[in-house]
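> just coords:
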């Protein structure tokens, strides 16, 4: 028989230190490594998806905002609308000059629709226009739009009267033009391509047009000289004031037929259009996390069933129910941590790689990582709670007998 306890004393169960608890939890995982990895895979997929989706969404939005900052938010356009009979209104030839008289306006220019069919060559049937339209443009258009020439040159005072054209990026691709120097047909007149533009973010419609000088359009294509769209830039502080008077300055007496817009608004709105897709992908990552949590719970329940004798022996040697619960709960948390850490690393690496491939600035919000860690801990607790309680309730004698 064991010695009685000291007079007036009581026996208290020993307490496991945090390091002991971690070692106990790790023993079960090391003994079943393949099962632990497979169980953690669902958590890893869910966390990686969440970090990647949020990171790519924020990286794309940051890149768009950077471009918007470079292009500026102070560009306004005034476009000819339609009258009561549905006919396009003709803006005055002096529209640009009238806009420049507005005090805060720093720069004003214009383009105009030209009725001319475009073909790759004279052997192409007239009805096959390749979806490219013609517009007259002023030499100062690129400066106003902060656009760039990808190949060749832009319209200038030396060539704007000649039968030459500059193609938008999409127009060049549709016509099969790969370099300046080639020719295209505008109606029955042959025009030489002198330049190809880079994509124009603020006014993407210009990517699909062939642009000629105003004098050349009047001389060779029967253009009447009336602008269709007026572009203006003013200081950021005065944009709204200019917007209020722009329509009546462009077309006095019929301002209702002029549509005023701010191209940067479309780009800013684009930054929020991916919210639906982001929400969908986050929902899928939540499903992956749920599946991973079920997998961990299943693994822990099976582990309890397989280790009944181990549990019985520990209970017989004096381990308390709390110690048993803590052991299996820690094992579940470690399993979740394994998947969560792997998922966070994979998600960050995927975000960096995909953002670099797109030429974006990599942005991984801290909250997405924190949310992943929070989800990891929650899943570990929930998935391990029932198996831990079940293990602690096993009677030592029954467990040792394998019952």
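All right, it came through fine. As the structure is a prediction and not an experimental result, all values here were calculated from the model.

> from here on, just use CA atoms for contacts and neighbour counts.
Fine.

> give me the number of residues near residue 177?
Neighbours of residue 177 under the rule other CA atoms under 10 Å: 18.

> err, residue 60, not the other one
Counted with other CA under 10 Å, the neighbours of residue 60 add up to 21.

> Three-state assignment for the closest residue to it other than its chain neighbours, please.
Excluding its sequence neighbours, the residue lying closest to residue 60 (CA to CA, 6 or more residues apart in numbering) is residue 360, at 6.6 Å. Three-state call for residue 360 (DSSP: H, G, I helix; E, B strand; the rest coil): coil.

> residue 76 and residue 261 touch, don't they?
Yes: if you go by CA atoms under 8 Å, residue 76 and residue 261 touch, sitting 5.8 Å apart.

> so which of the two has more stuff around it?
Using other CA under 10 Å as the criterion, residue 76 and residue 261 rank with residue 76 on top: 22 against 15.

> quickly find the element holding that one.
strand 75-80 (DSSP states H and E).

> helix or strand right after that strand?
On the C-terminal side of strand 75-80, the nearest following helix or strand under DSSP H and E is helix 95-100.

> any buried residues in the next helix or strand after that next one, and which?
Note on helix 95-100: by DSSP H and E, the next helix or strand toward the C-terminus is strand 105-114. For strand 105-114, a neighbour-count test (16 or more other CA atoms under 10 Å) marks 105, 107, 108, 109, 110, 111, 112, 113, 114 as buried.

> check contacts around the third one.
When the contact criterion is CA atoms under 8 Å, 6 or more residues apart in numbering, the partners of residue 108 are 96, 97, 99, 100, 144, 230, 231, 232, 233.

> coming back round to it: hmm, who's touching the strand holding residue 76?
By CA under 8 Å, 6+ apart, the residues outside strand 75-80 that reach it are 88-91, 145, 228-234, 239, 243, 246-247, 250, 257-264.

> ok, now stretch 267-276?
Contact with stretch 267-276 is made by 57, 60, 61, 64, 65, 68, 202, as judged by CA under 8 Å, 6+ apart.

> in a markdown table, list the buried residues of strand 105-114 along with distance to residue 209.
Below are the buried residues of strand 105-114 laid out as a markdown table (distance: CA to CA, whole Å):
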| residue | distance to residue 209 |
| --- | --- |
| 105 | 27 |
| 107 | 23 |
| 108 | 20 |
| 109 | 17 |
| 110 | 14 |
| 111 | 11 |
| 112 | 11 |
| 113 | 10 |
| 114 | 10 |
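
> got another one to weigh against that:
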């Protein structure tokens, strides 16, 4: 313990005795550690922002529907959405039903102009199940869905010539010959484009006004991202235990695959850049310590002449190298954190500083200091007292 304290004291005195050289030496390792923090935190923040955007698209949305051999839609049980919600990893589920009726802007409109618009019965929980947002107006509420109101998909609204809603004078459309008031327009839903071309009628209103039977034809659900594939595999048997082959389920979205690919790519990038940064810092410390040994040969000779062993000399220079690396590492961590905070703020990214970067920064500083100081320390310890004192 005493030898360790002596080595630390001597090492610290060596650092303090040459402040300018210590600062320049620490600066080299500081730049390396700062680079380590920056090259891990900035890409990690960028990845977090990308993940956030991909998640907002609905990477964990699945679509289940029934169809026979002729691709004719098959009605699902009235409790289909509730059955799906009982699957553990499923966050929410909502059913819609094709009403198989026409949608017209007015009674004088040409039916062929709106032939691509689908009328669907929907419930208020559909919005959360498909990660959709309302661009104008409001969505169906438990109260609104009982009245003749409708929400338009983004493309359907354009085809019908309704691109914005005036609260003072709400437009209406004809669905199956019945007049429905437009209360909202959805924003685009990239992962469920079929809903962009649909008009959504309240579930209860569809039953009372349009003779809807209450059986959904499609179920939209949102599950935990890590469990999308297992949920997909059990959906057919859940919705139709007798004839699971009649149920088709969409495959996980390409956005989810892209998200997972970026995660693995970024991980490899982190490791490569961090390794380069640490090597650069280590070379700087090693170079400084070698020069220090050459310039302090007389000091080494005097210590040896006064009884210091080779181990004492090795410990002194090794301790100096580690202390320089730790000082540089602390400064580099601060520089890296400030740089990461500033860059993330300028790009409106969430700040992410991997815990491994902090741990690798400090542990890396110790290891680098030890490795960088090892050769200079051994070289200093091999100098004989007479040889060192004879150096001018």
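Nice, thanks for sending it over. Note that this is a predicted model, so its numbers are computed, not measured.

> mind checking the TM-score on these two?
The pair, once superposed, lands on a TM-score of 0.63 when counted by TM-score structural alignment, normalised by the length of the second structure; 340 aligned residues with a CA RMSD of 5.6 Å.

> filter the contacts of strand 75-80 of the first structure down to the buried ones, ChimeraX style.
Entered in ChimeraX, the line below selects the buried ones among the contacts of strand 75-80 of the first structure, by 16+ other CA under 10 Å:
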select :89,90,91,145,228,229,230,231,232,233,234,239,243,246,247,250,257,258,260,262,263,264
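
> return the subset of the contacts of strand 75-80 of the first structure lying in strands.
The strands, defined by DSSP state E, take in 229, 230, 231, 232, 233, 234, 258, 259, 260, 261 from the contacts of strand 75-80 of the first structure.

> show me the two of these that sit farthest apart.
Greatest spacing in these, by CA to CA: 234 and 258 (18.8 Å).

> re earlier: biggest separation within the contacts of residue 108 of the first structure, which pair?
Across the contacts of residue 108 of the first structure, the longest distance by CA to CA is 14.9 Å; it joins 97 and 144.

> what about these two, which has more around it?
Per other CA under 10 Å, whichever of residue 97 of the first structure and residue 144 has more neighbours is residue 144, with 18 against 14.

> which ones are touching that one?
Contacts of residue 144 of the first structure by CA under 8 Å, 6+ apart are 107, 108, 109, 231, 232, 233.

> tell me which stretches of the stretch 101-250 of the first structure form helices.
In the stretch 101-250 of the first structure, the segments counted as helices under DSSP state H, counting those that start in this stretch are 141-145, 169-175, 214-220, 239-250.

> just send those back as CSV, with distance to residue 272 of the first structure too.
Shown next, in CSV, are these (distance: least, CA to CA, whole Å):
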stretch, distance to residue 272 of the first structure
helix 141-145, 23
helix 169-175, 25
helix 214-220, 38
helix 239-250, 23
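
> which one of these lies nearest to residue 29 of the first structure?
Nearest to residue 29 of the first structure, of all the helices of the stretch 101-250 of the first structure, is helix 169-175, at 57.5 Å by CA to CA.

> alignment lookup: residue 319 of the first structure to the second structure.
Aligned counterpart of residue 319 of the first structure in the second structure: residue 308 (TM-score structural alignment).

> quick check: its match is in a strand.
No: counting by three-state DSSP, residue 308 of the second structure is not part of a strand but coil.

> burial check on it, number of neighbours?
Each residue near residue 308 of the second structure was counted by other CA under 10 Å, and the total is 14.

> where's it relative to residue 392 of the second structure, distance?
Look at residue 308 of the second structure and residue 392 of the second structure: by CA to CA, to the nearest Å, they are 21 Å apart.

> counterpart of residue 388 of the second structure in the first structure?
Using TM-score structural alignment, residue 388 of the second structure pairs with residue 399 in the first structure.

> next one: residue 286 of the second structure
Aligning on TM-score structural alignment places residue 286 of the second structure opposite residue 297 in the first structure.

> report the contact partners of residue 262 of the first structure.
By CA under 8 Å, 6+ apart, the neighbours of residue 262 of the first structure are 73, 74, 75, 76, 77.

> repeat that for residue 64 of the first structure.
By CA under 8 Å, 6+ apart, the contact list for residue 64 of the first structure reads 267, 268, 271.

> could I get these as TSV with distance to residue 288 of the first structure, neighbour count and secondary structure?
Shown next, in TSV, are those (distance: CA to CA, whole Å; neighbours: other CA atoms under 10 Å; DSSP: H, G, I helix; E, B strand; the rest coil):
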residue	distance to residue 288 of the first structure	neighbour count	secondary structure
267	33	18	helix
268	32	15	helix
271	27	17	coil
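
> ok, so of the residues you listed, who is nearest residue 383 of the first structure?
residue 271 (37.8 Å).

> just want to check the distance between that closest one and residue 64 of the first structure.
7 Å.

> same check on residue 244 of the first structure?
For residue 244 of the first structure, the distance to residue 64 of the first structure - CA to CA - is 27 Å.

> circling back: ok, and the closest non-adjacent residue to the match of residue 388 of the second structure?
residue 312 (4.7 Å).

> now do the SS call for the one you found.
Classification of residue 312 of the first structure by three-state DSSP places it in helix.

> so what's it up against?
For residue 312 of the first structure, the contacting residues are 394, 395, 396, 397, 398, 399, 400, by CA under 8 Å, 6+ apart.

> hmm, 10 Å instead?
Residues near residue 312 of the first structure by CA atoms under 10 Å, 6 or more residues apart in numbering: 318-319, 391-392, 394-402.

> now residue 244 of the first structure
Per CA under 10 Å, 6+ apart, neighbours of residue 244 of the first structure: residue 260.

> mind listing the strands for the second structure?
Taking DSSP E to define them, one finds strands in the second structure at 61-67, 73-74, 90-98, 103-104, 118-122, 134-137, 149-152, 172-175, 178-186, 198-202, 218-223, 247-249.

> please consider this matter closed, and thank you.
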